[in-house]
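**Q** Sequence and predicted model, in that order:
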Amino acid sequence: MGKLKTGERKRPGGGYEKRFTIDGVRYSVYAERKDDLQAKEDAKRAQIKAGIYHTNETITLNQYFDEWIEGKALSVRPVTLYQYQRWYDCYVRKTIGRNKVRKLERRHIVSLMNSIAKKTSAAAANRIHVLVCSILKGATANDIIPRNVAAGIPALKIAGPPARETIHRELTDSELERFFSAAESSIYYMAFRFLLNTGTRAGECAALQWKDIDRENNIIHIRRTITKDRAGKWIVGEAAKTKTSRRDIPMNEAVKEIIDYQWNLYRALNGIISPFDFVFPNRSGGYANENALVNSLKFILKKYNKGAKVPIKPFSVHAFRDTFASRAIRAGVPPNTLKEILGHASLSMTMDLYAHVSQGDKRQAMEKLQTMSF
């Protein structure tokens, strides 16, 4: 591959961009391969010459979004593209999307956020604000608008406690004991135990194949995840969530017990185990997905709580990961080691998101510090 030509650049997130100017107006084209940039430029020049290309003055937010997301396709995962498209089509396309980008004002976006918050939630409104801000950031970089009118708008306050204190909380011993007692008949009983004992993500657990399990050296290789493609279809991703998500996790006795159980169950049902068979399959033997695990967990909780004197408060599949991480910190696992086990890119992510501090933790800390008092 030759050197980059004038106007061409390699994008930080992947792929290439070429900028060119016609009659003083700057345009951009994107391609995964550098060699495709010229064809993209020729096609856009032909549109401009034929008068069917939307100029900076006439382009609407909808029209610019369709260009913007194609550029994003070179640097973000397909599931992220799916989410962007779904959020935009649901909340923006038929509201402020028909506005010309140059005519958009801050009050249009504030009004949209307030409307979404009233009909759906403040969290959804904030998510759409971030998306619109990112789109207009691209429009600013492409000289369509002089400034991003969405930048600087404060996020709406979300009522109630954060998710880390409710559905993503650390589970208590009592909650775990009652949940697993109720979950024994579930096809995903061992999957839930695996999530709790390894801190893996639901998609990583569902994507595990027997070729990823080194039973001789007691190591689990995390190499892929169950994700969605751009159309929203569940697929086995060719890679884990991020580069740091690709990792090896040593098996302790509790994890080995879970893996051995699944191995013996597989042998009893199928006789032969293929390296490509899934460790925690769905009922048809294929891969499960996060929705299947979530729905199974909800069903177990609903069934248990129906006749329970002390119900279990709702929690998410992710709570198993939270519980693993928080207890690991409490047990003295070095934060940097925990970061590697969880597959996080930064230590701050590990500590900020998963190291939940209980009232008991704070009390013990103060008792230890008492020896320092005068």
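**A** Arrived safely. Numbering: from 1, shown residues only.
**Q** Please count neighbours and contacts with C-alpha atoms only from this point.
**A** Will do.
**Q** Let me know how buried Ala331 is, in neighbour terms.
**A** 9 (other Cα atoms under 10 Å).
**Q** ditto for the one 4 residues further on
**A** Neighbour count for Pro335, taken as other Cα under 10 Å: 17.
**Q** what are the ranges of the strands in this structure?
**A** Ranges of strands in the chain, per DSSP state E, are 8-10, 16-22, 25-31, 213-214, 219-222, 226-228, 234-236, 247-250.
**Q** quick one, which of the ones you listed is packed in tightest?
**A** strand 226-228 (a mean of 23; mean count of other Cα atoms under 10 Å).
**Q** on contacts alone, who are the packing partners of that one?
**A** helix 78-91, helix 202-207, strand 234-236 (3 or more Cα pairs under 8 Å, 6 or more residues apart in numbering; DSSP states H and E).
**Q** And for the shortest one, what's in contact with it?
**A** Residues outside strand 234-236 that contact it (Cα atoms under 8 Å, 6 or more residues apart in numbering): Ala207, Arg224, Thr225, Ile226, Thr227, Lys228, Asp229, Asn289.
**Q** Would you check that the second one makes contact with Lys243?
**A** No - checked against Cα atoms under 8 Å, the pair Arg224 and Lys243 is beyond contact range at 10.5 Å.
**Q** and those two? which has more neighbours close in?
**A** Of the pair Arg224 and Lys243, Arg224 is the one with more neighbours under other Cα under 10 Å, namely 24 against 12.
**Q** Can you get me a residue count around Thr200?
**A** 23.
**Q** residue contacts, it?
**A** By Cα under 8 Å, 6+ apart, the neighbours of Thr200 are Phe194, Arg321, Leu342.
**Q** What about those residues, which are in helices?
**A** In helices, defined here by DSSP state H, the members of the contacts of Thr200 are Phe194, Arg321, Leu342.
**Q** from these, which single one is nearest Ile259?
**A** Using Cα to Cα, the shortest approach to Ile259 within those belongs to Phe194, at 8.4 Å.
**Q** this is the other structure I want to compare:
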Amino acid sequence: MLVCVDIQNAFCSKEMFREINYRQKSCQIRRDWIMPRTGENIYKRKDGRWEGRYIKEKNGGKAKYGSVYARSYKEVKGKLEEAKKELDGKKSYSIPGKKMEDIGRNWLSEISVSLKESSANKYEDILRCYIFPEFGENELSEITNQHLMNFVNNLLVSGGVNKQGLASATVIEIMSVMNRIRIYAMRKSYPVAFSVECISLKREYKNIRVFSLEEEGRLLNYLQKHMELPELGILLCLFTGIRVGELCAIKWDDIDISEKKLSVRKTLQRLRTSKPEGCKTEVKLLEPKSSSSVRDIPLPDALMELLEKFYISGAFLLTGENSRFIEPRTMQNRFKKIIAACGIQDANFHTTRHTFATRCIELGFDVKSLSEILGHANVAITMNRYVHPSMELKRENMNRFSDLFTVK
């Protein structure tokens, strides 16, 4: 009998122990649910409400607090998070220096480290001539899509120094800068109200001038009869398609007589300077337009024979002197006088490049080789912008159908 009592007492004690343990765990769960975590600044007040506190501002190192109230911990925690988000939003709108001119200059200063000098100059000109006069004193949050559309329309109709209206390609570049400033501002948490997606512009390509075979023949005859170093340079462009800036930068050492090739490594360009006094621009010897513009061009035998006669080691090709060069603007003017003397319709120097590309296609060059000779990043640029089949070539290709069909 005594044994049974002991067993029953032991059984009851075990059941009681389980019940106590269960209740303790339940209490702990409830306590975890209603009690705030350390550092949250949430407390239960004596009146039964919950209070959440947050720092509204700091003045002289002292914090000024704000409070939110609710009947439960969960509710006050939600209110506290909303109050903090609202405060963060107000802080982002109070960042100093958010005018377009301030942000634009900061953006250009940040990216100039990785830009070529010519590109940095181009962006600075776009800011100074177009964007700052229109939006310089505005905050980015004040510039709306409607403002942007009006700006674009004005540029197309009456933009430019002579109010003649800007080409769509120029306006597209201006909008590209606006978009880059917008992205920069958003990254810095400045409020922005506009988006360039509201602007729809198509790049219009003008009819490209290409010398006809008859015009090119006249030009070649003139150059051979009046052969001097500048005329030799124009001849070189007609047979290689190099740019005028690249031609002006070429030295005779860039021509490998034994390998019969031309190495393009530099370009000559006139850029605006930041000097407060003296000339506003200066001519500089720079890296080529892009990495693909650095290239080696094979030279035809007939041209090599002519180049060997004029070869002067260490000198610039166009002057024959070590320190004196001819800048692109001067070469452009000389070229216009020459084609006028030949009785050829007006054209700029870049026509030699387009003419070279067109002749190469007519002769059956493979497009990949031509693209690399021209220094293009991809074949699409060569085909879309530099290849201009003549009517004679189109007719010749169309007549090939005669070999397939007989029309009676």
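**A** Ah, there it is. Because the structure is a prediction, the values reported are computed rather than measured.
**Q** coming back round to it: closest to Leu301 of structure 1 out of the strands of structure 1?
**A** When the strands of structure 1 are compared by Cα to Cα, strand 226-228 sits nearest Leu301 of structure 1, at 23.9 Å.
**Q** And that closest one against structure 2, how far off on average?
**A** Superposed on structure 2, strand 226-228 of structure 1 shows a mean distance of 2.7 Å to its aligned residues (mean Cα distance after the TM-score superposition for structure 1).
**Q** Can you tell me what sits against that strand?
**A** With Cα under 8 Å, 6+ apart, strand 226-228 of structure 1 has contacts from 78-79, 82, 203-204, 206-207, 234-237, 289-290.
**Q** now the ones in helices among the contacts of Thr200 of structure 1 as a markdown table including neighbour count and distance to Glu8 of structure 1?
**A** As requested, those are exported to a markdown table (neighbours: other Cα atoms under 10 Å; distance: Cα to Cα, whole Å):
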| residue | neighbour count | distance to Glu8 of structure 1 |
| --- | --- | --- |
| Phe194 | 23 | 48 |
| Arg321 | 25 | 43 |
| Leu342 | 24 | 38 |
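**Q** Going by distance to Lys211 of structure 1, which of those wins?
**A** Distances from Lys211 of structure 1 to those, taken by Cα to Cα, are shortest for Phe194, at 17.0 Å.
**Q** which residue lines up with the closest one in structure 2?
**A** Residue correspondence to structure 2 (TM-score structural alignment): Phe194 of structure 1 is matched to Leu236.
**Q** Tell me which residues touch its match, please.
**A** Per Cα under 8 Å, 6+ apart, neighbours of Leu236 of structure 2: Leu303.
**Q** and with 6 Å instead?
**A** Shown in contact with Leu236 of structure 2 (Cα atoms under 6 Å, 6 or more residues apart in numbering): no residues.
**Q** Now check Met324 of structure 1 against structure 2: what is it aligned to?
**A** Let me fix one detail, which is that residue 324 of structure 1 is Phe and not Met. With TM-score structural alignment as the criterion, Phe324 of structure 1 matches Phe356.
**Q** Quick check: the gap between that match and Ile111 of structure 2.
**A** Shown here: Phe356 of structure 2 relative to Ile111 of structure 2, a distance of 36 Å by Cα to Cα, to the nearest Å.
**Q** Those two: which has the busier surroundings?
**A** Phe356 (23 against 10).
**Q** what lines up against Gly136 of structure 2 once you look at structure 1?
**A** Aligning on TM-score structural alignment places Gly136 of structure 2 opposite Gly97 in structure 1.
**Q** Just list the residues touching its match, thanks.
**A** Leu61, Asn62 are the contacts of Gly97 of structure 1 under Cα under 6 Å, 6+ apart.
**Q** Could you point out the longest helix of structure 2?
**A** Secondary structure of structure 2 per DSSP H: the longest helix is helix 2-34.
**Q** just structure 1 next, same as before
**A** helix 122-141.
**Q** And that helix, what does it pack against?
**A** For helix 122-141 of structure 1, the elements it packs on are helix 106-119, judged by 3 or more Cα pairs under 6 Å, 6 or more residues apart in numbering; DSSP states H and E.
**Q** now do 10 Å
**A** Judged by 3 or more Cα pairs under 10 Å, 6 or more residues apart in numbering; DSSP states H and E, helix 122-141 of structure 1 is in contact with helix 61-72, helix 78-91, helix 106-119.
**Q** What lies in contact with the last one?
**A** Translated: helix 106-119 of structure 1. 91-92, 95-96, 99, 120-129, 132-133, 148-158 (Cα atoms under 10 Å, 6 or more residues apart in numbering).
**Q** at 6 Å what do you get?
**A** The contact list for helix 106-119 of structure 1 (Cα under 6 Å, 6+ apart) reads Ala125, Val149, Ala150.
**Q** any idea of the angle that helix forms with helix 78-91?
**A** 90 degrees (axes from the mean of the first three to the mean of the last three Cα atoms, to 10 degrees).
**Q** Show me which positions of helix 106-119 of structure 1 end up buried.
**A** Ile109, Val110, Leu112, Met113, Asn114, Ile116, Ala117 (16 or more other Cα atoms under 10 Å).
**Q** With distance to Ile259 of structure 1 added, can I get those residues in a markdown table?
**A** Converted to a markdown table, the buried residues of helix 106-119 of structure 1 look like this (distance: Cα to Cα, whole Å):
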| residue | distance to Ile259 of structure 1 |
| --- | --- |
| Ile109 | 51 |
| Val110 | 51 |
| Leu112 | 49 |
| Met113 | 47 |
| Asn114 | 49 |
| Ile116 | 45 |
| Ala117 | 45 |
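**Q** Out of those, which comes closest to Met251 of structure 1?
**A** Nearest to Met251 of structure 1 among the buried residues of helix 106-119 of structure 1, with distances taken as Cα to Cα, is Ala117, at 44.8 Å.
**Q** Relative to Ser245 of structure 1, how far out is the residue lying closest to Gly232 of structure 1 once chain neighbours are set aside?
**A** Ranked by Cα to Cα, 6 or more residues apart in numbering and with sequence neighbours excluded, the top spatial neighbour of Gly232 of structure 1 is Tyr82, at 5.9 Å. To Ser245 of structure 1, Tyr82 of structure 1 is 21 Å away according to Cα to Cα.
**Q** just Tyr354 of structure 1 next, same as before
**A** Applying Cα to Cα to Tyr354 of structure 1 and Ser245 of structure 1 gives a distance of 16 Å.
**Q** And Ile219 of structure 1, by the same measure?
**A** According to Cα to Cα, Ile219 of structure 1 stands 15 Å off from Ser245 of structure 1.
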